[in-house]
Structure formats: structure tokens, C-alpha cells
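**Q** For reference, the sequence and a predicted model appear below.
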Amino acid sequence: MPIDPYILLLLGTVGLAALFPARGSAADVASGASTAAVALLFFLYGARLSTREALDGLRHWRLHATVLACTFLVFPLLGLAARGLVPVILTHPLYQGLLFLTLVPSTVQSSIAFTSMARGNVPAAICAGSFSSLVGIVATPLLAASLLGGSGGGFSADSLLKIVLQLLVPFLAGQLLRRWIGGFVTRHKQVLALVDRSSILLVVYTAFSVGVVQGIWHQVSPARLGGLVVVEAVILAVMLLLTWYGGKALRFGRADRIAIQFAGSKKSLAAGLPMASVLFGAQAALAVLPLMLFHQMQLIVCAVIAKRRAREAAGEVSAPQPAAATRTSVGTGTRSG
């Protein structure tokens, strides 16, 4: 089973925040650095994301419309349905985090990797993940503001202004400068990936430091955490089944169904964590916990499914070979006779 090493780093960061949370002036410095890190993250997202590639994929509009519907319609509906589990299974803060999880855009890298492993339509997965990320820059904050605004999420005109300044403006700046810095970003993508991940670790440390200082961890018991894991497992199972059999009902080919399944059932940790820090402020620690758990869960389950799809594809390729060999031997026998 794949255990994402980055999840271990995130958990280590959470442990560091629990033992040595930033307080006083150190908290102010960490908060300022976290704000700058989020702006840098979305600037780099804009510089890396090829709008042309994402828009070129619209020629396969049915597939991309299906992925977007799964990501920003079906997922949120499942999140809203989970409201009935409060307070029996989930606490209200955990539910807010779960609902936010359902609003996050799809991931790009793992969707491509699993689609390739399963011998699916890789170009479609690239375009679907990129287009989902592009739409999510605007759709996720708007959906969060509308669905969480009246439930204690702390959304206000000031929050929306922060979203624009910390997320949208840096992203658009990256897109505008991509023409000049795109080559540099591509050549140094490994170094910039380290910058991305380090920035997210800083965001997590700051968010969990605030949570520890405010004592929010008293709100999470092992039973509540177990209930959250079960609820997320059910949501993931529903989405995996719906994307696979829904793709069949919509008459997509096997390769397209694989791309739909992996792009339509995932949520991006890299995009969700910094968004949560802006949207939830002091409550970000509990808000990102469901996303961190779901991220690892989707990696494990999708790796198993991708390997199974690859074996199925290999079986389909090798199955005709005996028949072909039989026809050859028969033909040879006829000619010799």
C-alpha cells in the first residue's frame, strides 16, 4: 500500500506544532510568513498551469463536463447530505472540514499517474485535472462562501477580499507572466516543487499552532476521528462507483472511463490546504484534517484500482493471441495439405 512520504512530513509538522506551537510575536511572524507562502504557491500554480492545454481539452467537452460535475456538484451534494451526521457522528467543526473537502478541485499529478498505470486516456486526465484546477481557483472559494458562510465558517466581505488578494491575484499574475517565466518554471520544476511543499508545511504549522494555542484538539476524540474516517470511506466508495458506472451509462470508452474515475473521485491536498488557511483562519486546523485523511485514503484505494485495471487491460490484449495462433496453424495445415 502506498504511504505518501509527504503525509508523514505533514504529520510530523502537526506534531511539531503540538509540542512547540508559535506564540506571541513568533505567531505573528509565522502568520505573515504563511500569508506570503500562500501567495507564492498560487503564483507558481498560475505560472505552471497551461491555460491553452486546459482549454484545448474542451474539444472533449463531454468528458470534462462529467469530471467537473463530479468534482463541484456531486461531491458537494454528498457533503451536504453528511450534515445529518451532526452531532451524532461528527462534530460541527469536523463537518465543516468534511464539507470543505468536497469543494476542493481535483488533483492533477496523481490523476495522471493512476490513469497512466491503468492504461487509460492520459491526455484527457491531464486536461481534466488542469481544467478542474483552473475552475477551482474561483469555484471553491465561492462554493465555500455560499455553503459555509452561514454555519460559523467566519466568511465575510473581509474574508472574500483576502481570497481575492491571496489566491486569485497571485494566480492571475502567474498566468500573465507565464509567457516570460514559463520556461524557467519548467526547467526548475523539481526545485520549485520543494518550495511548494515547504510552503504548505509552513501553512500547516501555522494553522495547527493556532489550534493548539486555542485548545481546539479537545474537540476531537478517537471515536469522532474514527467516525470521520468511515464517512470519508463511504464518500470515496460512492464517487469511485459513480464515476466508473456513470461513465459506462454515458457511453464513454474504457480509456475515458478510467480518466473520469481517477480525475472525478480525487481532491487536491496541494490546493486545499492553502485555501483552507485563508478561508477558515483560526479554525483551519480542524478544517484541513478531513482533507489530509482523504488524501491518503484516495492514494491507497486508487493504487489498488489502477493495478487491477492494468491487469484487465493486459488480459484484453493477450486474450486474442491463442485464437490468432489457432487460425495460423489451421491455415498452415490447409496449405500443406
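**A** Great, that's in hand.
**Q** hey, let's count contacts and neighbours off CA atoms from now on
**A** Noted.
**Q** How far away from the center of its chain is stretch 88-102?
**A** Mean C-alpha position of stretch 88-102 versus that of the full chain (CA atoms, centre = their mean, to the nearest Å) differs by 17 Å.
**Q** Can you give the contact residues for that stretch?
**A** By CA atoms under 8 Å, 6 or more residues apart in numbering, the list of residues contacting stretch 88-102 from outside reads 71-72, 75-76, 78-80, 82-83, 86, 144, 148, 153, 219, 224, 227-228, 267, 272, 283, 286-291.
**Q** ok, now stretch 248-263?
**A** When contacts are defined by CA under 8 Å, 6+ apart, stretch 248-263 is touched by residues 63, 66-67, 106-108, 111-112, 114-115, 118-122, 124-125, 128-129, 240, 243-244, 247, 302.
**Q** Comparison target, given below:
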Amino acid sequence: MPARPAILSDPMIAVLVAATALALLLPATGEARGMAQMVSNGAIFVLFLVNGMRIARGEIARGLVNWRYFGPLLLWIFGVMALGGLAAMQLAQQVLPPLVALGFLYFGCLPSTVQSATSYTSLAGGNVALSVVGAALVNIVGVFVTAPLFAALGGGAAADIGYETIVRIGLILVLPFVIGQALQGWTREWVMERKARIAWLDRGVIGIAVYVAFSGAVEQGLAGLFGAGEWAALLGLVVGFLALAIAGAWIAGGVLGLSRADRIAFLFAGSQKSVAIGAPMAAILFAPEMAGFVIAPLLLYHLLQLVVAAPLASRLALRPR
């Protein structure tokens, strides 16, 4: 049996905590925030360039062929989960600041994680190959789908996804990915040989995006907006969303008649959300003074999904095949 992932030692958790703490203690404000935003945008460009280099075109092709699994998975992630985010936002608006409530719709529209969904699928005895291909395909689709889907469902409450925003997404997310795909024949082997270092590039870019986002929120009085009641409401809504996502993805896999191994892969891909896409995209979609509020539910959801996934995967692994 594969080793159990160590939640508390996950470097990504440490990066998120450190970035948030630094923003609370030493936020980038004024001209410094503008410079930090430029650094963040440059780092995001490099990250998606590398993503284009390392996601094999063959994996994308295999995903497109296996429509019986990937069609329902995409519909679940960008349909059911997005509508769930819309419902959660409407509930959250009753007890939380509007931008924080908007964060539920935002993370509902995001693709699933790559590394953790694959790791927990492996731990639970699921179809790892399917999980790897699915993660690649879902995240590529998310780059193109998340922003317009979020705008369509959010209406006037969402960010203004106008021409300038579309151009920024194209230049900072899509263009480098396409360049990476074009260079893949010459660069993929070099990138794959340095997977450990590339993983730290991922974490570093996400950390920068979170720091810039929360710096803006701190400057706008983040601490003064949250009392004990608001924190309890935020936690309760996130826990409820996660519970429904896990139960729903598992039931959906059963309704689809998937094998147990494929159903496990569907469970983790369908219930987890990607901070690796969410934090950088929020830095592009929202002004710095807004982004920190919007990604607050995503960061909490990301932490809780890891905490819940470890015992869930271990329990699934103990059940008969």
C-alpha cells in the first residue's frame, strides 16, 4: 500500500499559511503592491509556460477519447459543482461580506487539483492512470472555462469579464501554455527530470498570488470584517459544501456504472478544487483589494479537502475491491 500523505507536512499548506501571515503582518500597499502585482503576473506566466511543457499532448488526446468517463467528469465539475457554488453563494450572502460570499461561486467554477487528487486516488486503490490524464484535461479546460462560467453565473455580482480581462487571461495564462505545448518536444524531458524543483515553482507562484491578494484585503480592513460568528459561518458553509461534493461525486460515479477503481478517481477529481489555478486566476480577474476576500473560501476549502481526503482514501483502500 502506498504511504499515507502527511497532511501537516504538506509544503503547499506551509506556503499558504506563510503567505497569508506575511500579508497580515507586512502587506504590500501603495506602489509596493503594484510592483508585487507585476511580479505575480510574471511568475504566473512562467508557471503556465512550464505547465504547457510538462502536460503531454498524448495525455490530452487520451482524455478526449475516453468520453464515458471524462464527459460526465467535466459536466460534474463545471456544471454541478458550479451550480453548487452559486447556491452556496446565495446562502453565504445572508451572513458574510458580499465578496467573501462571491468566493463560493468562484471556487465552484474551478477545476480540480492535480497532485493531491492523483495521490489520494493511488492511496485508495483507484485508477491512477485515469486520474493523471483526467487532472491534465480538466485543468486545461478550466483555463478556458472558469472565467466565462463564473461571469455567466455571477451576473452583476461577478467580476467584469470584459475585453481587457479576456486579453489578460489570454496573455498570462493561455499564451504561455500554448508556447509550452509548442516547445514540448524539446523541453519536456528537461522539465520532467526536475520535477521536484518545478513543484517548488508551483508553490512559489501560488504563494506570491495569495500574498498579493491578501495584502489588498488587509488594506481594505479584512480583520475588522470577521468576528467569531462570521468565521463560524464561513467554516460551516465550506464544510457543508465539501461534504455534499464528496457524497455527490461518489453517488454520481455509482450512477454512471463506473468500476470501483474508476469511481474512486471520479470521487477525488470531482470533489477537490485547485488553488493552483484559483489563486493565479483570481490575481488576474480581481483587483488586489478584492482578490483576498474572494479566495478566502477557496483557501479554507483546499485545507479541509486535504484533511478529509487522507482518512477517506485510507478507508476506501481497506474495503474489498
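**A** Ah, there it is. Note that the structure is predicted; figures quoted are calculated from it, not measured.
**Q** The equivalent of Ala117 of structure 2 over in structure 1: neighbouring residues, count only.
**A** Structural correspondence for Ala117 of structure 2 with respect to structure 1 (TM-score structural alignment): Ser111. Other residues near Ser111 of structure 1 come to 29 when the count uses other CA atoms under 10 Å.
**Q** tell me which element Ser111 of structure 1 is part of?
**A** Element membership for Ser111 of structure 1 (DSSP states H and E) is helix 109-117.
**Q** how about the equivalent of Met275 of structure 1 over in structure 2, what does it touch?
**A** The criterion is TM-score structural alignment: under it, Met275 of structure 1 has Met281 as its aligned partner in structure 2. By CA under 8 Å, 6+ apart, Met281 of structure 2 lies in contact with Ile169.
**Q** Not counting residues beside it along the chain, what's closest to Gly204 of structure 2?
**A** If the residues on either side of it in the chain are set aside, Gly204 of structure 2 comes closest to Val15, at 7.5 Å by CA to CA, 6 or more residues apart in numbering.
**Q** these two touch, right, the one you found and Arg203?
**A** Yes. Distance between Val15 of structure 2 and Arg203: 6.7 Å, which falls inside the contact criterion (CA atoms under 8 Å).
**Q** Packing partners of the longest helix seen in structure 1?
**A** The single longest helix within structure 1, with elements called by DSSP state H, is helix 284-318. Under the contact criterion of 3 or more CA pairs under 8 Å, 6 or more residues apart in numbering; DSSP states H and E, helix 284-318 of structure 1 touches helix 92-101, helix 109-117, helix 189-214, helix 222-249, helix 269-280.
**Q** so can I have CSV of those helices showing distance to Ala255 of structure 1?
**A** CSV is the format used below for these (distance: least, CA to CA, whole Å):
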stretch, distance to Ala255 of structure 1
helix 92-101, 27
helix 109-117, 8
helix 189-214, 29
helix 222-249, 10
helix 269-280, 25
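**Q** Return the residues in contact with the residue minimising distance to the centre of structure 2.
**A** In structure 2, the residue lying closest to the centroid (CA atoms, centre = their mean) is Ser274, at 1.5 Å. Taking CA under 8 Å, 6+ apart as the definition of contact, the neighbours of Ser274 of structure 2 are Leu110, Pro111, Ser112, Thr113, Val114, His302.
**Q** Which helix or strand contains Val104 of structure 1?
**A** Assignment of secondary structure by DSSP H and E places Val104 of structure 1 within no helix or strand.
**Q** And Gly71 of structure 2, what's its match in structure 1?
**A** For Gly71 of structure 2, the aligned residue in structure 1 is Ala65 (criterion: TM-score structural alignment).
**Q** Distance check, that match against Gly57 of structure 1.
**A** Between Ala65 of structure 1 and Gly57 of structure 1 the distance is 11 Å, computed by CA to CA, to the nearest Å.
**Q** These two - which one has more neighbours?
**A** Gly57 (20 against 14).
**Q** Where does that one sit: helix, strand or coil?
**A** Of the three states, Gly57 of structure 1 takes helix according to DSSP: H, G, I helix; E, B strand; the rest coil.
**Q** ok, now which ones touch the equivalent of Asp202 of structure 2 over in structure 1?
**A** Asp202 of structure 2 maps onto Asp196 in structure 1 when the alignment is built from TM-score structural alignment. Taking CA under 8 Å, 6+ apart as the contact definition, Asp196 of structure 1 lies against Leu41.
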